[in-house]
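A.B. asks: Sequence first, predicted coordinates after that:
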Amino acid sequence: MSGDSPHFEKIKQRVIRYDVLSSLRAAILDGTLKAGDHLIEAEIAEQMGVSRGPIREALAELEEEGLVVKYAYRGTFVASFSARDVREIYSLRCLLEGYAARLAAVRIQPENIEMLEDILNSMEKAADAGNLDVLVEKDIRFHRAICQLSDHSLLFQTWSKLASRVRLFLTLADQVYFTPDYIVGTHYPTIEALRKRDPDLAEKTIAEPIIEVGETVARGMEEETGGEIQKDRITELWENVLKGRKLVGG
């Protein structure tokens, strides 16, 4: 074989790494692997029929995503999340996506609006069919698209690191606290704000539902209010976000 021939083995190895990572991530997100489960490399490798190398690499990536935690001398475990974790992740989402929407609003093009509307149409179909997995997938895709449209590469990279945890919490929120129609409905105002090229409105319409979902999930976890959230609390949280943005020169 000549030196110009492709390295098929390396390509295959990359496919194995991706498949292992995808399988482990999916098992965590769908609840097959539960918080606190011990992830033993040798056992997983045997079950998947691969060497321990791809398992180790996948677990390192999942640790980076925040889905697993590694303890010295103990091993790797599926991460547990507290109400505080939920609030921290959603408050960061609020800042990132709110700013992304502001940036997107001033550079949005008609074809971008059409793309967002296509995603929303897919969400509507998933909601009508009661397909939670597809609904969450399209929901994540919608918010990813907003971040991409900001044309802010570091913002998008930071948001991407949260994506797996966001998907986990969205699944919980959609299953327990909100109806599919409600989830879909929160996205219409953002599209309209972007269509109007209104940065302030775009930020507000994308950030407020994020705050509401995050606070509702957090309160539900704390069993303080049975998962209910008062509108004055949403307003208070939103005002705090705006104050925080001004403090950092936003």
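C.D. replies: Arrived safely.

A.B. asks: When you work out contacts or count neighbours from here on, use the C-alpha atoms and nothing else.
C.D. replies: Will do.

A.B. asks: for this structure, what spans make up the strands?
C.D. replies: Along the chain, counting by DSSP state E, strands occupy 38-39, 68-71, 75-78.

A.B. asks: which residues touch the nearest residue to E117 once chain neighbours are set aside?
C.D. replies: The spatially closest residue to E117, leaving aside those adjacent along the chain, is I191, at 7.6 Å (C-alpha to C-alpha, 6 or more residues apart in numbering). Contacts for I191 (C-alpha atoms under 8 Å, 6 or more residues apart in numbering) come out as I113, L116, E117, A202.

A.B. asks: Which among the residues you listed count as buried?
C.D. replies: Buried subset of these (neighbour count, 16 or more other C-alpha atoms under 10 Å): L116, E117, A202.

A.B. asks: okay if I get those residues as TSV plus distance to Y90?
C.D. replies: Formatted as TSV, the buried ones among the contacts of I191 follow (distance: C-alpha to C-alpha, whole Å):
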residue	distance to Y90
L116	22
E117	24
A202	17
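
A.B. asks: Please, where are all the helices along this structure?
C.D. replies: Remark: helices assigned in the chain by DSSP state H are 8-29, 41-48, 52-65, 83-105, 110-129, 132-149, 153-176, 180-185, 188-195, 199-222, 231-247.

A.B. asks: So which bits of the second one are buried?
C.D. replies: Buried residues in helix 41-48, defined by neighbour count with 16+ other C-alpha under 10 Å: E41, I44, A45.

A.B. asks: and if you look at stretch 10-26?
C.D. replies: Quick answer for stretch 10-26 (16+ other C-alpha under 10 Å): I16, R17, V20, L21, L24, R25.

A.B. asks: between the residues you listed, which is nearest Y182?
C.D. replies: R25 (26.9 Å; C-alpha to C-alpha).

A.B. asks: pretty sure the closest one contacts E61?
C.D. replies: No - at 9.7 Å, R25 does not count as touching E61 under the criterion of C-alpha atoms under 8 Å.

A.B. asks: here's the one I want to compare it with:
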Amino acid sequence: MTVFNPPKSNLLHIEVINAIINAIVSGSLKPGDRIIEQHIAEQMQISRAPVREAIRELVAQDIIKFLPRKGAYIAPLNPKNVQEVYLLRSCLEGLAARLATEWLTEADLNQLYLLNFKMGEATLKNDALAFIESDLAFHDLICHRCDHAQLIKMLEGVRVQTRLYMIMSKWNLVAHSQLNREMNAHQPILDAFRERNPEAAEQTIRAHIITSGNLLLEYLAGDEEKENPEKEPDESRL
């Protein structure tokens, strides 16, 4: 079965990262499955260099691990790690929201309202892909308006984990027809920005991210397959 398709852009290592994340979310890759650089390069019809770069980044973010003489494999999802990432993200994005309050233009606010509206539409249709696309764009816009280069770099440091966890969480809600639990989750953030209240913006986005993290932790707690963090890599896959 072909898991990895040829890329559509020139950002090859990003395409590889996204392909691996999508494979994890879809279940094509499971914790313990080996990641073979050559197989991915062949399936995506690219050189091994961007695959190697993608794997390095995923290792740095604890999505892929290495074992001596075993190679790279998909790391098990550790609830403690998930909790730590969401706590860190809530602090970083909270600060970004506080700083962005001063810099968001009227056009920015209109774009945030539009993205929130699209999320509402996706919720009504139980459409995870549309919801995730707008949700990521919503948070990215805020983070890139904070006018703080070092903070943006730190947020980029957890971006891949954030994307993986967000997708997993939303797909789980869709699978149980519960995406409506996210309905209007961004409204308090929008209200804080409209009022130009930096403290409220920080607190509301922090609370929102922690709540989202708890939804993923609920999913992990109910998934028995992810309760064995010592699973050895399965060399028969990929």
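C.D. replies: Thanks, I have the structure now. Values in this document were obtained by computation on a predicted structure and should not be read as measured data.

A.B. asks: ok, back up a step: ok, which of the strands of structure 1 comes nearest A207 of structure 1?
C.D. replies: Of all these, strand 68-71 comes closest under C-alpha to C-alpha, at 27.3 Å.

A.B. asks: Which stretch of structure 2 is that closest one matched to in the alignment?
C.D. replies: Using TM-score structural alignment, strand 68-71 of structure 1 lines up with residues 64-67 of structure 2.

A.B. asks: compared with structure 1, how much does that stretch deviate?
C.D. replies: When structure 1 is superposed, stretch 64-67 of structure 2 averages 2.2 Å from its matched positions, counting by mean C-alpha distance after the TM-score superposition for structure 1.

A.B. asks: residue furthest from the geometric center of structure 2?
C.D. replies: Distance from the C-alpha centroid of structure 2 peaks at R69, with 30.0 Å (C-alpha atoms, centre = their mean).

A.B. asks: And L136 of structure 2? What does it align with in structure 1?
C.D. replies: Using TM-score structural alignment, L136 of structure 2 pairs with I140 in structure 1.

A.B. asks: Quickly note the distance from its match to R165 of structure 1.
C.D. replies: 11 Å (C-alpha to C-alpha, to the nearest Å).

A.B. asks: of the two, who's got more company?
C.D. replies: When I140 of structure 1 and R165 are compared for neighbours, R165 comes out ahead with 20 against 17, by other C-alpha atoms under 10 Å.

A.B. asks: The more buried one pairs with which position in structure 2?
C.D. replies: By TM-score structural alignment, R165 of structure 1 lines up with Q161.

A.B. asks: Name the nearest residue to its match, sequence neighbours excluded.
C.D. replies: Q61 (6.4 Å).

A.B. asks: Against R163 of structure 2, how distant is that neighbour?
C.D. replies: 11 Å.

A.B. asks: again with G157 of structure 2
C.D. replies: With C-alpha to C-alpha as the criterion, G157 of structure 2 and R163 of structure 2 are 12 Å apart.

A.B. asks: likewise Q203 of structure 2?
C.D. replies: 22 Å.

A.B. asks: okay, these two: which has more neighbours?
C.D. replies: Q203 (19 against 15).

A.B. asks: Looks like the residue nearest to Q161 of structure 2 contacts V158 (just checking).
C.D. replies: Yes - using C-alpha under 8 Å, Q61 of structure 2 is in contact with V158, at 7.0 Å.

A.B. asks: how about P180 of structure 1, what does it touch?
C.D. replies: A127, G130, L132, L135, D174.

A.B. asks: got JSON lines for those residues, with distance to L149 of structure 1 and neighbour count too?
C.D. replies: Shown next, in JSON lines, are these (distance: C-alpha to C-alpha, whole Å; neighbours: other C-alpha atoms under 10 Å):
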{"residue": "A127", "distance to L149 of structure 1": "25", "neighbour count": "21"}
{"residue": "G130", "distance to L149 of structure 1": "29", "neighbour count": "14"}
{"residue": "L132", "distance to L149 of structure 1": "26", "neighbour count": "18"}
{"residue": "L135", "distance to L149 of structure 1": "21", "neighbour count": "27"}
{"residue": "D174", "distance to L149 of structure 1": "26", "neighbour count": "20"}
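
A.B. asks: Against structure 1, what's the mean shift for stretch 131-143 of structure 2, could you check?
C.D. replies: Mean for stretch 131-143 of structure 2 is 1.2 Å (mean C-alpha distance after the TM-score superposition for structure 1).

A.B. asks: Could you tell me where stretch 116-125 of structure 1 falls in structure 2?
C.D. replies: Going by TM-score structural alignment, stretch 116-125 of structure 1 sits over residues 112-121 in structure 2.

A.B. asks: With structure 1 overlaid, report how far that stretch is off on average.
C.D. replies: Looks like 1.4 Å for stretch 112-121 of structure 2 (mean C-alpha distance after the TM-score superposition for structure 1).

A.B. asks: Okay, buried residues for that stretch please.
C.D. replies: Buried positions in stretch 112-121 of structure 2, judged by neighbour count with 16+ other C-alpha under 10 Å: L112, Y113, L115, N116, F117, K118, M119, G120.

A.B. asks: Check stretch 79-88 of structure 2 too.
C.D. replies: P79, V82, Q83, V85, Y86, L87, L88.
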